[in-house]
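# build me a model from this:
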Amino acid sequence: MPGVIFLSEITRGSLKMKITLVTVGKLKEKYLKEAISEYSKRLSRYCKLDIIEVNDEKTPDNASEKEEILIKNKEGEAILKHIKDNMLVVAMDLKGKMLSSEEFGTFIKDAGVRGNSDIAFIIGGSLGISDEVLRRADHKLCISKMTFPHQLFRVILLEQIYRGFRIINGEPYHK
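Okay, the predicted model is just below:
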């Protein structure tokens, strides 16, 4: 049947999902770049991975709430330029739903089964994600209630995506 994706295609790895990370800010630290490179290499057997960095806006010390909203909105506009209509958009948000690694793997698998093989994960800047981007998101997920530097969070998210694909494919992973 054209357009129908069978579960066995995903679990055998013959379906190449496309995962896009749209992130605010540039990576500066060498060790983070190396970790991103390693997970990108590992993920290449499961999906096509694109990482898009949009500029972060400088936040003045003691910025007012209005200034912070303007900064988030400007970053949000830059994020939305990279979101296509057919993408399943997942905003990483502290108010989002928390999933175990197994549930996250199921989330990715179910997206593919429903024909959403192009998933965009959004990582905001230090102030978070704009309301406009949150409204565009199909899902809001939270990895932890703890706050992480958004550059380090890229590595954490890529590791969880990699772990999710290993779970989907019935491959060993650390519990």
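# contacts, neighbours, all on C-alpha from now
Fine.
# can you name the residues in contact with the lengthiest helix in the chain?
In the chain, with assignment by DSSP state H, the single longest helix is helix 150-168. Contacts to helix 150-168, defined as CA atoms under 8 Å, 6 or more residues apart in numbering, come from residues 10-11, 24-27, 32, 35-36, 39-40, 42-43, 46, 101-102, 104-106, 108-109, 123-126, 143, 172-173.
# second chain to compare with the first, below:
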Amino acid sequence: MRIAISAIGKLKDAEERAIVERYVKRLNGAGRPLGLGPIDIHEIPESRAPDTGERKRDESVRLIKDIGGGDTVVVLEPTGKLLTSEAFAGFVRDTRDGGCKSCFFLIGGPDGHGEAALGRASLKLSLGALTLPHGLARVVLIEQLYRAATILSGHPYHRA
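You can find the predicted model right below:
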């Protein structure tokens, strides 16, 4: 199952980008034998629309533009479902085993997601009650995807 992260905004911080690249490399290696990956990351520029509603609509439409009818969509949303790492790994496994060819993880802009993305979501996922900068949310997401692969393979990285 191909994995894609589509995010509004670019990672500007070199340290965050280096961490993301490290976990992408790890996930591509660990995921291959499990039928996970490769992982693609798409950075979408923030909308320049004048008001919040228009920005959310514009960004939402651009986030879902390349998603096919049979693809699974996970929207990162502060009010979404909280999962343990084990439960998240189970979601990834079940999605893969259910015949999904691609799973898209969507990270919205500073104003949040528009209805088009929220309506397309198979899962609204929260990374926790704390507000995270978008770059750090991307780091946490990619690390959890790698952790899911290690849980599914029985690798000792996850020791909980």
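# any idea what the TM-score comes out to?
Between these two chains, after superposing, the TM-score reads 0.91 (TM-score structural alignment, normalised by the length of structure 2); 153 aligned residues with a CA RMSD of 1.4 Å.
# what range does the longest helix of structure 1 cover in structure 2?
Alignment of helix 150-168 of structure 1 against structure 2: residues 134-152, by TM-score structural alignment.
# that stretch against structure 1, how far on average?
Following superposition, stretch 134-152 of structure 2 is found to deviate from structure 1 by 0.6 Å on average (mean CA distance after the TM-score superposition for structure 1).
# check which helix or strand the alignment partner in structure 2 of Ser44 of structure 1 maps to.
Using TM-score structural alignment, the equivalent of Ser44 of structure 1 in structure 2 is Asn28. Asn28 of structure 2 belongs to helix 14-31 when assigned by DSSP states H and E.
# what of Lys124 of structure 2?
Assigned by DSSP H and E, Lys124 of structure 2 falls within strand 123-126.
# counting by contacts, list what that strand packs against.
strand 72-82 (3 or more CA pairs under 8 Å, 6 or more residues apart in numbering; DSSP states H and E).
# against structure 1, where does the strand it packs on fall?
Using TM-score structural alignment, strand 72-82 of structure 2 corresponds to residues 88-98 of structure 1.
# so who does Ile5 of structure 2 touch?
Ile39, Asp40, Ile41, His42, Phe104, Phe105, Leu106, Ile107.
# part of a strand, is it?
Yes - counting by DSSP: H, G, I helix; E, B strand; the rest coil, Ile5 of structure 2 falls inside a strand.
# quick one: the residue in structure 1 that it lines up against and Pro172 of structure 1, what's the gap?
Structural correspondence for Ile5 of structure 2 with respect to structure 1 (TM-score structural alignment): Leu21. From Leu21 of structure 1 across to Pro172 of structure 1, the span is 25 Å (CA to CA, to the nearest Å).
# for Ser44 of structure 1, same thing?
Noted for Ser44 of structure 1: a distance of 17 Å to Pro172 of structure 1, by CA to CA.
# who's more crowded, the two?
For Ser44 of structure 1 versus Pro172, the count of surrounding residues by other CA atoms under 10 Å is larger for Ser44: 12 against 9.
# need the contact list for the residue nearest the centre of structure 1.
By CA atoms, centre = their mean, structure 1 has its centre lying nearest to Phe121, at 2.4 Å. Phe121 of structure 1 is in contact with Ile19, Thr20, Leu21, Val22, Val89, Val90, Ala91, Met92, counting by CA under 8 Å, 6+ apart.
# isn't the fourth one up against Asp56?
Right, the one you point to is Val22 of structure 1. No - between Val22 of structure 1 and Asp56 there is no contact under CA atoms under 8 Å: 11.9 Å.
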